[in-house]
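[1] okay, here's the prediction I keep looking at, along with the sequence it came from:
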Amino acid sequence: MDLKLWTDELRQLVNVDCGTGTIEGVAQVADILASMWAKEGWQCEKVDLGSAVGPGVLVTNKPHATHFDVLLIGHLDTVFPAGTVAQRPMSQDETRIYGPGSSDMKSGLLNILWAMRGMEKSDLQRLSIAVAMNPDEETGSVHSHQWLGELAERSRHVLVCEAARADGSLVNARKGLAGYELTFTGVAAHAGNDPEKGRSAVTALAHSILAINALADPERGTTLNVGVVSGGDASNIVASWAKAEVDLRFWENSEDERVNRALLDLCETGFMEGVTTTITRLNHKPAMAINAQTEALMKIVERAGEEEGVAISWKAVGGGSDANYTSALGIPTLDGFGPIGAGFHSPAEYLEIASVEPRIRLLRRVVSML
């Protein structure tokens, strides 16, 4: 393959600020990719997912197909704010490429394109292939998960092209996740003159943290993290308000149900007399679990790896992706088909240049075997 051309194309994608909330940047990345696919003769469609996010992009080799042999998924957005590209645009050394979204997941999006560019004409005639690129994965795919789910339900297999892990592993299981916001409403009072007349929302929040932490079950991999707290207006005022954001992770969807029910009950009861608590679930992804259909797809990938000389190993990871949604629908789903990378969501993000070409060959071979 022409690695220089691949790198030049990646630079076009990385050097655009496209955090989920930078809608114009997400749209620009969508335009660049749509143009690349159109030049290959694939049908491209922009998908309006609402004014809160950028567009999705749907690409297919068979525009009139009602079902797909495989759905390839990647996301257009990153976690980084506007101005990041100016501070640290894409760069590289002898072994790695750096930059915002370089491995999470601009390189994965580009590898899909390059894998399909090299497909045999007979395979493209035989197979019905769809590529879905969504604009809001980094904030939980709130606006796009229904669209992705509808596409997945029309597909026999789903391959998500997030980066392979740092050791080269692909992903066959992911923790589910849920995000919550708790709002506490108390009664303000002068902290010196009339403290007894107040009902501190901050104190209620403090009690809630202990109760929420107690819901974790480390042996089953169920964790809760109260990661953001705020409240009160001044130190000499009994706080009338407070807020907390909670992150829940779980391997088993039954644990999600248990904790969700417990959180609702705790908030209904309240954490302190005179302070009311409301809870809102901000986002949710079910766990991506292995089943018999997933194992059959894993065997195909392993055979493809043998044929291409690419070592295949598997890893279950704590972070979620769009694979969580499609797997929960019962569609055989695997993840991690992008180049090898690490340092996601940080300035240290990188991808291994040597992994680009083998991972393109692997993805192409897997699709051809479906």
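    It's in.
[2] rest of the way, CA atoms for contacts and neighbours
    Fine.
[3] can you give me the helices in this protein?
    Ranges of helices in the chain, per DSSP state H, are 3-14, 23-39, 84-87, 107-117, 121-126, 145-152, 201-213, 253-269, 292-308, 322-328, 356-368.
[4] next, format those as JSON lines and append distance to Trp314.
    Shown next, in JSON lines, are the helices of the chain (distance: least, CA to CA, whole Å):
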{"stretch": "helix 3-14", "distance to Trp314": "26"}
{"stretch": "helix 23-39", "distance to Trp314": "29"}
{"stretch": "helix 84-87", "distance to Trp314": "33"}
{"stretch": "helix 107-117", "distance to Trp314": "18"}
{"stretch": "helix 121-126", "distance to Trp314": "27"}
{"stretch": "helix 145-152", "distance to Trp314": "22"}
{"stretch": "helix 201-213", "distance to Trp314": "31"}
{"stretch": "helix 253-269", "distance to Trp314": "21"}
{"stretch": "helix 292-308", "distance to Trp314": "9"}
{"stretch": "helix 322-328", "distance to Trp314": "15"}
{"stretch": "helix 356-368", "distance to Trp314": "15"}
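[5] for Ser230, find the nearest of those.
    Nearest to Ser230 among these is helix 201-213; the distance by CA to CA comes to 8.2 Å.
[6] tell me the centre residue of this structure?
    Ser321 (3.4 Å; CA atoms, centre = their mean).
[7] just to check, Gly74 is in contact with Glu162?
    Yes: counting by CA atoms under 8 Å, Gly74 does reach Glu162; the two are 6.7 Å apart.
[8] between those two, what contacts are shared?
    Between them, Gly74 and Glu162 share these contacting residues under CA atoms under 8 Å, 6 or more residues apart in numbering: 105, 108.
[9] and the residue nearest to the centre of the chain, what is it in contact with?
    Counted by CA under 8 Å, 6+ apart, Ser321 has contacts 137, 174.
[10] at 6 Å what do you get?
    If you count contacts by CA atoms under 6 Å, 6 or more residues apart in numbering, Ser321 has none.
[11] what's the distance between it and Gly140?
    According to CA to CA, to the nearest Å, Ser321 stands 8 Å off from Gly140.
[12] comparison target, given below:
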Amino acid sequence: MRKLVAGVMLAWAAAGAASAEPALLKAAQERQAAALALLEKLVNIDSGTFNAKGLDAVGAIAAAELAQQGFSVEKTPATPAAGHNIVATRTGSGKGRVLLVAHMDTVFPDGTAAKRPFRIEGRRAYGPGIMDDKGGIVIAVQAARLLGDKDFGKLTILLNTNEETGSEGTRALIDKLVRGHDVAFNLEPGRAADGLVVARKGSGEIELEVTGKASHAGVAPKQGVNAALEAAHQVVQLSRLGDDAKETTVSWTVIHGGERSNVIPDHARATADVRVKTPEEFDRVERDMRSIAAKKLVPEAQIALSLTRGFPPMPPSAVTDGLAARAASIYAEIGRKLTLESTGGAADASLMFAAGVPTLDGLGIVGGGIHTADEYAEVDSIAPRIYLLARLIQEYGRRPAITK
């Protein structure tokens, strides 16, 4: 199936860059002020993954913008996550069915928007979640505004509430939606070098739980079973699960143990972030972690280990290469050059790719500093990215459905 789709897409790419559309570019440039205004509204709302009120506030603003454009808008609970996913659909007289996906949640705690509100300094705009992924929402909304009914058969925009924690509340919805479309564009941030994402690692977590026995650290330290000590030992030896040659990383990121300095801790836990390029590496990590963990430093300690698989990998693909080639030719119409990147970050694109639908990622606003206090968006990337997405929708929305 993928080989057939790849052949169709690579044939389109080989046709070369189409003529630039000055009217569309002018319209994209004219939307920049409105895009910045919408971006400011969204950035100034706290919408961490667990903030239902903030997520629904962001969703309401985006839904109003899309309803004004003639989209039919539906809110669906993101159970077990917070807030409501937004699904906006508009039908046209074209042939292709195009799905756009962005997410409303950020990694920042409540109060961050008030502490670091939207601001522009020079040619950069700053604020929590400005590029990951509120900039993506803005690019999707503004690109859709430039399109006519002849530009697509069906255009669907999904705004997810819980991508930052693995999309557990939206996976079933993504799978259902994407299978009813011919191509999917994910509005994750554009890379700092004006890039798109053509491959992603899969993500997962190792949870380590150690149970010991409490005792007085000064009076009877040897009567206890030190769970924190064993957890530290396990963290060190389980770090060897990473494999540089396979680009597999196992990074211990959270560790807890003990409550008082004079008590031998009876419980400890730790969490590791796992990134892999192939599903088989998840299998290898799960197998090897159990044999490694059998080697204890504190024999009496009890150990429980589990690996939770999050997003699957999105490996390199001729299908994706074909989409990227067409995107590059479109960008060249306006004198810009796309870079193509692989990343260790995981995202909804992997779910759409795994469903067998041609997927291209990184079509959001360009910037850097993702997940930090210095997150920024390049103001001068807004109009070109609106143009790029609008043209891609036209390319794949006007044509007959891609045969799978």
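    Sure, I can see it. Only a predicted model underlies this, so the values are computations on that prediction, with no experimental measurement involved.
[13] mind checking the TM-score on these two?
    Here the superposed chains carry a TM-score of 0.93, computed using TM-score structural alignment, normalised by the length of structure 1; 365 aligned residues with a CA RMSD of 1.9 Å.
[14] now which residue in structure 1 aligns to Thr271 of structure 2?
    Residue pairing (TM-score structural alignment): Thr271 of structure 2 is matched to Glu245 of structure 1.
[15] and that match, how far from Val187 of structure 1?
    From Glu245 of structure 1 to Val187 of structure 1 the distance is 21 Å (CA to CA).
[16] do Cys267 of structure 1 as well
    17 Å.
[17] ok, now Arg88 of structure 1?
    According to CA to CA, Arg88 of structure 1 and Val187 of structure 1 sit 47 Å apart.
[18] what about those two, which has more around it?
    Val187 (17 against 13; other CA atoms under 10 Å).
[19] my read: that one touches Gly198, true?
    Yes: contact criterion CA atoms under 6 Å: Val187 of structure 1 and Gly198 qualify, at 5.0 Å.
[20] overlap in contacts, the two.
    In contact with both Val187 of structure 1 and Gly198: no residue, using CA under 6 Å, 6+ apart.
[21] what number of residues lie near Leu351 of structure 1?
    By other CA under 10 Å, 30 other residues sit near Leu351 of structure 1.
[22] what does the one 3 residues further on give?
    Residues lying near Ala354 of structure 1 (other CA under 10 Å) number 14.
[23] same question, Gly345 of structure 2
    For Gly345 of structure 2, the count of nearby residues is 14 (other CA under 10 Å).
[24] counterpart of it over in structure 1?
    Counting by TM-score structural alignment, Gly345 of structure 2 lines up with Gly319 in structure 1.
[25] and what of Leu196 of structure 2?
    Checking TM-score structural alignment: Leu196 of structure 2 goes with Leu170.
[26] tell me the contacts of its match?
    If a contact means CA under 6 Å, 6+ apart, then Leu170 of structure 1 has 164, 314, 336 as its contacts.
[27] same check, this time on Gly190 of structure 2
    Contact partners of Gly190 of structure 2, counting by CA under 6 Å, 6+ apart, are 196, 362-366.
[28] can you rerun that using 8 Å?
    Gly190 of structure 2 neighbours (CA under 8 Å, 6+ apart): 196-197, 362-367.
[29] do you know how far it is from Ala346 of structure 2?
    Distance of Gly190 of structure 2 to Ala346 of structure 2, computed by CA to CA: 14 Å.
[30] now swap in Gly83 of structure 2 and tell me
    Taken as CA to CA, the span from Gly83 of structure 2 to Ala346 of structure 2 is 22 Å.
[31] these two: which has the busier surroundings?
    Gly83 (28 against 24).
[32] how about the nearest residue to the aligned partner of the more buried one in structure 1, chain neighbours excluded?
    Correspondence of Gly83 of structure 2 to structure 1, assessed by TM-score structural alignment: Gly54. Computed as CA to CA, 6 or more residues apart in numbering, the closest residue to Gly54 of structure 1 that is not its neighbour in sequence is Ile23, at 4.8 Å.
[33] then Thr165 of structure 2?
    Ranked by CA to CA, 6+ apart and with sequence neighbours excluded, the top spatial neighbour of Thr165 of structure 2 is Thr49, at 7.2 Å.
[34] list the contacts for that neighbour?
    55, 81-82, 105-107, 161-165.
[35] which of the contacts of Gly190 of structure 2 are retained in structure 1?
    Retained in structure 1: 196-197, 362-367, out of the contacts of Gly190 of structure 2 (criterion both residues aligned by TM-score structural alignment, their matches' CA atoms under 8 Å).
[36] between those, which has the most around it?
    Counting by other CA under 10 Å, top hit in these: Ile365 with 35 neighbours.
[37] counterpart of Thr49 of structure 2 in structure 1?
    In structure 1, Thr49 of structure 2 lines up with Thr20, judged by TM-score structural alignment.
[38] what about that match, distance to Phe344 of structure 1?
    Taking CA to CA, one finds Thr20 of structure 1 at 15 Å from Phe344 of structure 1.
[39] so who does the residue opposite Met133 of structure 1 in structure 2 once aligned touch?
    Using TM-score structural alignment, the partner of Met133 of structure 1 in structure 2 is Leu159. By CA under 8 Å, 6+ apart, Leu159 of structure 2 lies in contact with 59, 85-87, 101-104, 137.
[40] so which of those residues sit within strands?
    85-87, 101-103 (DSSP state E).
[41] not counting its neighbours along the chain, what's nearest the alignment partner in structure 1 of Val357 of structure 2?
    Superposed on structure 1 with TM-score structural alignment, Val357 of structure 2 falls opposite Ile331. Spatial nearest neighbour of Ile331 of structure 1, chain neighbours left out: His157 (6.1 Å); criterion: CA to CA, 6+ apart.
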